[in-house]
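Enquirer: pasting a predicted model and its sequence here:
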Amino acid sequence: MGELTSAVLGGESRMWIGGRWVEAVSGEFVDVTDPATGEVVGRVPKGGGKDAARAIDAAFSAFPGWSRRTGAERASVLKRWAEAIRNHRQEISRILTLEQGKPLAESLEEADGAADFVEWYAEEAKRICGETLPGSRGNQRILVIRQPVGVAALITPWNYPATMVTRKMAAALAAGCTVVLKPASQTPLTAVALLKLLEEAGLPPGAANLVTGEAGAIGREMMADPRVRKVSFTGSTETGKKLIRASAERVKRLSLELGGNAPLIVFPDSDLERAVEATIGNKFENAGQMCNGINVLYVHESIVDRFSERLVSRVQSLRVGRGTEPGVRMGPLIDERNLRKVEALVEDAVRKGARVLTGGCRLTGEPHRSGTFYAPTVIGDVTLEMRLVHEEIFGPVAPVVPFREEGEVLARVNATPYGLAAYVFTRDVGRVFRMAENLEFGMVAVNGTSLSVPQAPFGGIKESGQGREGGRHGMEEFLHLKYISLNL
């Protein structure tokens, strides 16, 4: 066990506030458990509103110094952070797997992705540019500059506890903001590990702060404090709407990455094997617990049987187990609550006439007895009356729905209130553009199912959120424009 792993796993971690590792005001701790076994793998402070206030104090005090550093100076700190993450990728991936459940291979990919985001924004820190506009009079000069918004509160989810921290935090720090991070209660240990590495990279005290514990109390303090100028949240649409209402009092700037109902649309001219493999790679990654994960598979009626047969064959070969075991392709769901939701959606579909082609049940025998495992599942004979067509499944269940016409399937998938991601498989160039331009989603992937990369803007429309993460667009979320009119 490496030094970083031993510092985070098995004992009592601390919050990082003002450059110091501290306990909560309450003095209490909460357990972090492995969803594959139910075992306690670590403990974190049970912070609350007073701890959030301490962190905001520290971030506010640190803002003048950090924001006035040059882009190159901020970049040097972020580059050291990225290097440290890469040097400790094995330890980070083990921590991540033990608290979140995903296979080590996926955790390693996530650790690498976390470093990629930090490195990207280290470079972008040096490219914050303004504009000079023509004046309306001969003696007028117009300047437009970009400045950091101030203290940013970052609230991250449990499904990607490494990349969601770095995608938000690196962008904010690169822009010159100082931050207060609240990681998900189920997966705070990965955040602790990342912040330890950021401390070693030489970030000034208070420029980044970590608060763990009671989400409601911490969130209320973040929303109430006028010094918090920006809130970036990834999570459910229900919680996102609450944050919108809470932001009204202070007119806080919000970035929200919320729920989704991503369709996969497979046309008869597509490469069938490629579509099946891409479906497996997306639908069953992280046990289906992915905001931009495929929710419903719409397959043309002329190929639906062949597609389903190939999909079932591949799904049946997926090994399910504890993420630390060799050869495991899928781990557990994050907790009992999520597992019960998936069970309820499948039961509703079967009751209304759906046919389980494979899976369709909780795994309870050895070696799954102590964890929250659900079998990789494919369901046929799915109709629009079933809940899993309209609700975000967030689990390893693939409902297959046949369709006949392009216009029919386009109207059907656009009817959802969500608009995060959509996936299309076709080799018809005209159809590629018709679908990509008319799908009411913030992101569309054609002949593939991978979307999260450092250089591209990730985010949705409608009830899937507002704002973007990734690329230069992600950093602009932490900058405001200032117009300067100069008369000579």
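Expert: Structure's in. What do you need?
Enquirer: from here on, contacts and neighbour counts on C-alpha atoms
Expert: Will do.
Enquirer: burial of residue 478, as a residue count?
Expert: Residues lying near residue 478 (other CA atoms under 10 Å) number 29.
Enquirer: look up how far residue 172 lies from it.
Expert: The gap separating residue 478 from residue 172 is 6 Å, by CA to CA, to the nearest Å.
Enquirer: common neighbours of those two, please.
Expert: By CA atoms under 8 Å, 6 or more residues apart in numbering, residue 478 and residue 172 have these common neighbours: residue 152.
Enquirer: how deep is residue 488 tucked in, by neighbour count?
Expert: Residue 488, neighbours per other CA under 10 Å, totals 7.
Enquirer: could you find the closest non-adjacent residue to the residue most central in space within the chain?
Expert: Geometric centre of the chain, nearest residue: residue 164, 4.9 Å, by CA atoms, centre = their mean. Computed as CA to CA, 6 or more residues apart in numbering, the closest residue to residue 164 that is not its neighbour in sequence is residue 156, at 6.0 Å.
Enquirer: list the contacts for the one you found?
Expert: Residue 156 neighbours (CA under 8 Å, 6+ apart): 164-165, 181-184, 233-235.
Enquirer: most widely separated two among those?
Expert: 181 and 235 (14.3 Å; CA to CA).
Enquirer: who has more neighbours out of those two?
Expert: residue 181 (24 against 20).
Enquirer: so the more buried one, which of the three states?
Expert: Taking DSSP: H, G, I helix; E, B strand; the rest coil as the rule, one finds residue 181 in the strand state.
Enquirer: surely it meets residue 213?
Expert: No - look at residue 181 against residue 213 with CA atoms under 8 Å: they stay out of range, at 11.4 Å.
Enquirer: which ones are touching the residue lying closest to residue 182 once chain neighbours are set aside?
Expert: Nearest non-adjacent residue to residue 182, counting by CA to CA, 6+ apart: residue 155, 4.9 Å away. Shown in contact with residue 155 (CA under 8 Å, 6+ apart): 181-184, 231-234.
Enquirer: related to what we said a few turns ago, could the contacts of residue 156 go into a markdown table alongside distance to residue 203?
Expert: Converted to a markdown table, those look like this (distance: CA to CA, whole Å):
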| residue | distance to residue 203 |
| --- | --- |
| 164 | 19 |
| 165 | 16 |
| 181 | 15 |
| 182 | 18 |
| 183 | 19 |
| 184 | 23 |
| 233 | 23 |
| 234 | 25 |
| 235 | 28 |
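Enquirer: take a look at this one as well, against the first:
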Amino acid sequence: MNASSIKPFRVGAEWRHASDETQILTSINPADGSVAGRVTRATPADVDAAVAVAWEAFHHQPWRHLRPDQRATTLYEIGRRLTAERESLARLQMIDSGKPWKECLHMVDAAAGHFRYYAAVCETWQNEVTSPRGEYFSMALAEPFGVVACITPWNSPIMNEAQKVAPALAAGNAVLVKPSEETPQLALELARICGEAGLPEGLVTALPGLGEDVGAALVRHPGVRMVSFTGGTETGRAIGAIAGQRLIPVGLELGGKSPHIVFDDADIERAVAGVASGIFGSAGQSCVAGSRLFVQRSIYKRFMDQLVTFTRELRVGLPDDANVQMGPLVSQGHRDKVAGYVDLARAEGGTVLIGGDRPRDARLERGSFYLPTIIDGLTNQARACREEIFGPVLVALPFDDEADVIAQGNDTPFGLAAGMWTGDYARAWRVGRALEAGSIWINTYKQSHIATPFGGFKDSGIGREKGLHGLRLYSQVKSMYFGMHAQPMGL
């Protein structure tokens, strides 16, 4: 074992190094199957130590007692350092996750923007003065929980980690980050950058490890006062059950099976590009992917013909090619799972209009690539329409009118996002209000902004990240009353 090539993680002032092969997580580059990196794997014992260090930092470092503008200074500096290391962080994310180069650059930019935004929120946050109902002055204050655990997925590592860490720190907490075992390297870099930016030791700790031991240990630990999780619905349900027993709050951003609707008065050319981007961007590995396409029956064939033609021109290839539009899936195991859903759709009576296989390109043979795939001929009750595939697979269905598409769009356990294309904004308002989803896009798709709340309805989660709601997620409310009575009360 070459110890120098295995990245350690840090708990307080102590570096934790792997002592043997069983203590190593290996990240595989999805583009070619090579080793992207090896990191020391945390254990439940490391979780105990990290929670103790985090509580020590929370209680004895000045962070939570600093004026908001003082905390903001450090958050701005973290954002500046992320930008300064933009290319090296993007390259690490590219080999860790397989995302195309341009997308990786965008995600580092977004991560830096998250810290800048919550620095600004720190500087402008106003506690609430409440209306009195007697001889007193009253107010509601936002207070930190103490130690919060942030468990992140593999599809957008640096961005998802910043989306949690920045508001949790802004609220005054100490933060423990458990990245996905598929993409463990970016969280270590974020923790390093936080320390170099002047964040007191112990306030951010990255714990790379397996969900069943490190993730579970964090959720169950009595020293963890709040849990934020992004990932699959079943895992979120298990975390929610534990949190319910412990009576601690959770933020859960979970799965989706988002309807993407095209009405007959839409700008067809723009809608075709928007639908393709909504499902094939990030190789479909996005919780908000528009994976169920509903096209009004009167234009169904014309639209589908144009969409298939557009899809045929998409450039699938190695992520370091600047012209590539879709890279590999995160692993060969995940690619096989996606392919299995396509086989299931065929068995259920679906017709594959394009894709449905690996690319026939010798340069891509060692990677976990899968072609952008469009299927029709299914009903909304087919498993390919009910279950989250999390890959570049689009199922298309015709619809008749607003009532029909609202009923079909809402006929799902999920409710994360939805989109529509129409020239009638009164219709967009009616349908948008009727759809059960946390984000609705009209004549656009997958737009995201750190200042706008994000989260889901139904099985797609609990709570809201981003915006002012993101800071509230990592805060608990304390009410304070100042008596102004001339006489003792109640006598």
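Expert: Sure thing, it's come through. All figures in this text were calculated on a predicted structure; none of them were measured in a lab.
Enquirer: give me the TM-score for this pair.
Expert: Put the two chains on top of each other and the TM-score (TM-score structural alignment, normalised by the length of structure 1) is 0.95; 478 aligned residues with a CA RMSD of 1.6 Å.
Enquirer: and the residue nearest to residue 164 of structure 1? What does it align with in structure 2?
Expert: Alignment note (TM-score structural alignment): residue 156 of structure 1 maps to residue 152 of structure 2.
Enquirer: do the same with residue 478 of structure 1
Expert: Looks like residue 478 of structure 1 aligns to residue 474 there (TM-score structural alignment).
Enquirer: do the same with residue 34 of structure 1
Expert: The alignment partner of residue 34 of structure 1 in structure 2, by TM-score structural alignment, is residue 29.
Enquirer: what does residue 454 of structure 1 give?
Expert: Aligned partner of residue 454 of structure 1 by TM-score structural alignment: residue 450.
Enquirer: what is the burial count for that match?
Expert: Neighbours of residue 450 of structure 2 using other CA under 10 Å come to 19.
Enquirer: before we move on, what about residue 425 of structure 1?
Expert: Residue 425 of structure 1: 25 neighbours (other CA under 10 Å).
Enquirer: can I assume it is in contact with residue 276?
Expert: No - between residue 425 of structure 1 and residue 276 there is no contact under CA under 8 Å: 10.2 Å.
Enquirer: which ones are touching the residue nearest to the centre of structure 1?
Expert: Residue 164 of structure 1 neighbours (CA under 8 Å, 6+ apart): 114, 156-157.
Enquirer: likewise residue 261 of structure 2?
Expert: Residue 261 of structure 2 sits next to 293-295, 405, 418-421 when contact means CA under 8 Å, 6+ apart.
Enquirer: what do you get if the cut-off is 6 Å, keeping everything else the same?
Expert: Residue 261 of structure 2 sits next to 294-295, 419-420 when contact means CA atoms under 6 Å, 6 or more residues apart in numbering.
Enquirer: how about residue 217 of structure 1, what's its partner in structure 2?
Expert: So, by TM-score structural alignment, residue 217 of structure 1 is matched to residue 213.
Enquirer: what's the counterpart of residue 142 of structure 1 in structure 2?
Expert: Correspondence of residue 142 of structure 1 to structure 2, assessed by TM-score structural alignment: residue 138.
Enquirer: ok, and the closest non-adjacent residue to that match?
Expert: For residue 138 of structure 2, the closest residue by CA to CA, 6+ apart turns out to be residue 481, at 4.4 Å.
Enquirer: my read is the one you found is in a helix, agree?
Expert: No - secondary structure of residue 481 of structure 2 (three-state DSSP): strand, not part of a helix.
Enquirer: surely it touches residue 135?
Expert: No - applying CA atoms under 6 Å, one finds residue 481 of structure 2 not in contact with residue 135, separated by 10.0 Å.
Enquirer: what range in structure 1 matches the helix ranked longest in structure 2?
Expert: Criterion DSSP state H: the longest helix present in structure 2 is helix 101-124. Structural correspondence for helix 101-124 of structure 2: residues 104-127 of structure 1, per TM-score structural alignment.
Enquirer: quick one: the host helix or strand of residue 99 of structure 1 to chain centroid distance?
Expert: Assigned by DSSP states H and E, residue 99 of structure 1 belongs to helix 89-100. The chain centre lies 17 Å from the centre of helix 89-100 of structure 1; the measure is CA atoms, centre = their mean, to the nearest Å.
Enquirer: on contacts alone, who are the packing partners of it?
Expert: If you count contacts as 3 or more CA pairs under 6 Å, 6 or more residues apart in numbering; DSSP states H and E, helix 89-100 of structure 1 packs onto helix 104-124.
Enquirer: ok, now with 7 Å
Expert: helix 3-8, helix 104-124, helix 189-200 (3 or more CA pairs under 7 Å, 6 or more residues apart in numbering; DSSP states H and E).
Enquirer: from the contacts of residue 155 of structure 1, which is closest to residue 335 of structure 1?
Expert: Closest approach to residue 335 of structure 1 among those (CA to CA): residue 184, at 12.9 Å.
Enquirer: quick one: neighbours of the closest one, just the number.
Expert: 22.
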